[in-house]
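Peer 1: This is the structure alone, sequence omitted:
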């Protein structure tokens, strides 16, 4: 079947436009919260009212609410509506994560990755294993060539592949959001170069083998060892 390239471009442009609109709506909602139009603890208007207020479509409103809920600005209660969180006017979540210390970030990382590894053992596909193996190969090559940035990229990609293999989209999305903080932590450990990547590579290989072999207890033991040693 032939699909004209101009049609593809229109679809891409439309998707980009929706993303920009949802971002604009999210910013408008945050400004209205700051201006006390939507007060702390109160329910914001329903989708039709927001569509009319901001002159956008339903999908843009939904994406805006989703992003604000993930950021902790809004709280969605199924069947009751969407409410302004008490901490909506506080420091944004991404900024709080950026300012968090290493132990706080690593504690949350341990909770997330432990659950993701557990699920990945049960739900991975061959495509997931192929992706993990490729990222490990890239990680090893980056260590051998002493390329710290490539090490960071490959390491995060490997753990993200595990998150994808969990088949839990909510947890995977949370982990994807959280990788910004993990990357920041790696950059703060500049003085260590690639040493911590090299020392932990055998553990990452072992984790891959355990996931592939569906050895859940072994996989959980290894991920805890990786994280407890701040690898």
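Peer 2: In hand now; what should we look at? The structure displayed is predicted, hence computed values, not measured ones. Residues are numbered from 1 along each chain as shown.
Peer 1: When you work out contacts or count neighbours from here on, use the C-alpha atoms and nothing else.
Peer 2: OK.
Peer 1: Can you give the distance of the helix ranked longest in the chain from its chain's centre?
Peer 2: In the chain, assigned by DSSP state H, the helix with the most residues is helix 5-34. Taking C-alpha atoms, centre = their mean, to the nearest Å, the mean C-alpha location of helix 5-34 is offset from the chain mean by 20 Å.
Peer 1: Mind giving me the packing neighbours of the next helix or strand after that helix?
Peer 2: Remark: after helix 5-34, the chain's next helix or strand is helix 47-54, criterion DSSP states H and E. For helix 47-54, the elements it packs on are helix 58-70, judged by 3 or more C-alpha pairs under 8 Å, 6 or more residues apart in numbering; DSSP states H and E.
Peer 1: From the rest of the structure, what touches the helix it packs on?
Peer 2: 18-19, 21-23, 25-26, 47-48, 50-51, 74-76 (C-alpha atoms under 8 Å, 6 or more residues apart in numbering).
Peer 1: Reformat those residues as JSON lines; add neighbour count and distance to residue 64.
Peer 2: Formatted as JSON lines, the contacts of helix 58-70 follow (neighbours: other C-alpha atoms under 10 Å; distance: C-alpha to C-alpha, whole Å):
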{"residue": "18", "neighbour count": "18", "distance to residue 64": "10"}
{"residue": "19", "neighbour count": "16", "distance to residue 64": "9"}
{"residue": "21", "neighbour count": "21", "distance to residue 64": "8"}
{"residue": "22", "neighbour count": "24", "distance to residue 64": "5"}
{"residue": "23", "neighbour count": "19", "distance to residue 64": "6"}
{"residue": "25", "neighbour count": "24", "distance to residue 64": "6"}
{"residue": "26", "neighbour count": "22", "distance to residue 64": "5"}
{"residue": "47", "neighbour count": "17", "distance to residue 64": "11"}
{"residue": "48", "neighbour count": "12", "distance to residue 64": "14"}
{"residue": "50", "neighbour count": "18", "distance to residue 64": "11"}
{"residue": "51", "neighbour count": "18", "distance to residue 64": "11"}
{"residue": "74", "neighbour count": "25", "distance to residue 64": "10"}
{"residue": "75", "neighbour count": "21", "distance to residue 64": "13"}
{"residue": "76", "neighbour count": "17", "distance to residue 64": "12"}
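Peer 1: dropping in the other structure now:
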């Protein structure tokens, strides 16, 4: 389960927003056709369509079948992901840390056997990679472990926010870290978190998750 970077569709949507804000595409104006947009941005038809869908949902574009796509607003509500792109890593880390205990507690109550197996898979992978001193791969496994818990929490919004924050933290780690000693030290408490979720002990899961956040191990 790889952390997703910004998609081509989101990049095209961002470029279109830049054009709308700069009045390259004015309110009331019809956008170029799909083939023209494909040529302008160098992407396939599916990315163009997905970008238009993103901006339609945001109330920026209006798709009129058989007529074309029109700009209907230049008031852009910045996405959570875009805001996090501009945030300090410490702020992103704080957002994620506020979620961990709640997500762990809900995962303990709502997880199914398939989700539990996925959590355990990444827990074991985290340990193996730490012992092999593969820092980036180990951190990816650690992120995937926590995202697997988020996927089991039963709240899709919490899951998506957690995935976005985790992707930004991963980028920071890739730049700054090359050691696995902290992962080896913290493996035992991560195993305790898994057991709490396996045993459906929400209170214990929340307590351990907070200890991990506060690095009390």
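Peer 2: Received, thanks. Nothing here was measured: the structure is a model prediction, and the numbers come from that model.
Peer 1: which parts of the longest helix of structure 1 are buried?
Peer 2: 18, 19, 21, 22, 23, 24, 25, 26, 29, 30, 33 (16 or more other C-alpha atoms under 10 Å).
Peer 1: Could you find the counterpart of the last one in structure 2?
Peer 2: It refers to residue 33 of structure 1. Matched by TM-score structural alignment, residue 33 of structure 1 corresponds to residue 21 in structure 2.
Peer 1: Excluding chain neighbours, what is closest to the residue nearest the centre of structure 1?
Peer 2: Central residue of structure 1 (C-alpha atoms, centre = their mean): residue 176, 1.8 Å from the mean position. Using C-alpha to C-alpha, 6 or more residues apart in numbering and skipping the chain neighbours, the partner closest in space to residue 176 of structure 1 is residue 160 (6.9 Å).
Peer 1: host element of residue 91 of structure 2?
Peer 2: With DSSP H and E as the test, residue 91 of structure 2 turns up in helix 89-110.
Peer 1: That helix packs against which elements?
Peer 2: Short answer (3+ C-alpha pairs under 8 Å, 6+ apart): helix 89-110 of structure 2 packs on helix 135-151, helix 156-176, helix 181-198, helix 202-213.
Peer 1: let's go with 10 Å and repeat that
Peer 2: Packing partners of helix 89-110 of structure 2 (3 or more C-alpha pairs under 10 Å, 6 or more residues apart in numbering; DSSP states H and E): helix 80-86, helix 113-131, helix 135-151, helix 156-176, helix 181-198, helix 202-213.
Peer 1: which residues of structure 1 does stretch 108-128 of structure 2 align to?
Peer 2: Stretch 108-128 of structure 2 covers residues 121-141 of structure 1 once aligned (TM-score structural alignment).
Peer 1: So for that stretch, what gets flagged as buried?
Peer 2: Judged by neighbour count using 16+ other C-alpha under 10 Å, the buried positions of stretch 121-141 of structure 1 are 121-124, 128-129, 131-133, 135-136, 138-140.
Peer 1: Distance from it to the middle of the chain?
Peer 2: Remark: stretch 121-141 of structure 1 is offset 18 Å from the chain centroid, using C-alpha atoms, centre = their mean.
Peer 1: same thing with stretch 180-189 of structure 2?
Peer 2: Worked out by C-alpha atoms, centre = their mean, stretch 180-189 of structure 2 lies 24 Å from the chain centre.
Peer 1: Please apply the same query to stretch 95-114 of structure 2.
Peer 2: With C-alpha atoms, centre = their mean, you get 15 Å for stretch 95-114 of structure 2.
Peer 1: Kindly report the same for stretch 23-42 of structure 2.
Peer 2: On C-alpha atoms, centre = their mean, the centre of stretch 23-42 of structure 2 falls 29 Å from the chain's centre.
Peer 1: Residues contacting it, please?
Peer 2: 8, 11-12, 15-21, 43-49, 52, 60-63, 67-74 (C-alpha atoms under 10 Å, 6 or more residues apart in numbering).
Peer 1: in it, what counts as buried?
Peer 2: Quick answer for stretch 23-42 of structure 2 (16+ other C-alpha under 10 Å): 25, 26, 27, 30, 31, 34, 37, 38.
Peer 1: Determine which two of those residues are furthest apart.
Peer 2: Farthest pair in these (C-alpha to C-alpha) is 27 and 38. Separation: 21.3 Å.
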